[in-house]
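Enquirer: sequence unavailable; structure follows:
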């Protein structure tokens, strides 16, 4: 199995296990992950539960 990648910027996770600083989201039935940088830059939108298309 390959390492997950950030759904926003494409940064690969350092291993198959996601770092605790990464965010997991379910949008339209799909599980997406976001790296710590993208999560920090979009924390208000994530907390508002906006789909990533609105960021």
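Expert: Perfect, thanks for sending it. Just so we're clear, the structure is a prediction, and the values are computed from it rather than from any experiment.
Enquirer: C-alpha only now, for contacts and for neighbours.
Expert: Fine.
Enquirer: for the residue sitting nearest the centre point of the chain, give me its contacts.
Expert: Note on the chain: the residue nearest the mean C-alpha position is residue 34, at 1.6 Å, using CA atoms, centre = their mean. Residue 34 is in contact with 5, 6, 7, 8, 22, 23, 24, 25, counting by CA atoms under 8 Å, 6 or more residues apart in numbering.
Enquirer: ok, second structure coming up, stack it against the first:
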């Protein structure tokens, strides 16, 4: 519930969010989580899943990118 004059976006930030990959939950959106749009749908990934995905992407890059 919002107080008079309170920003409704602040209320949305405090709702529980769920990682689209592993199901981890958090209050609000932690700064370490990653947001992705896949097929027009926004998805949030926890820090552990985001790191694992980034490592997989990096592992497929040609050596010239390093």
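Expert: Ah, there it is. All of these numbers come straight from a predicted model, not from anything done at the bench.
Enquirer: do you have the strands of the first structure handy? List them.
Expert: 23-27, 30-34 (DSSP state E).
Enquirer: so the last one aligns onto which residues of the second structure?
Expert: Going back to what we said before, that points to strand 30-34 of the first structure. Mapping strand 30-34 of the first structure onto the second structure (TM-score structural alignment) gives residues 41-45.
Enquirer: assign residue 55 of the second structure to helix, strand or coil.
Expert: What DSSP: H, G, I helix; E, B strand; the rest coil gives for residue 55 of the second structure is helix.
Enquirer: please report how far it lies from residue 28 of the second structure.
Expert: Distance from residue 55 of the second structure to residue 28 of the second structure, counting by CA to CA, to the nearest Å: 26 Å.
Enquirer: those two: which is more packed in?
Expert: Higher neighbour count among residue 55 of the second structure and residue 28: residue 28, with 15 against 11, using other CA atoms under 10 Å.
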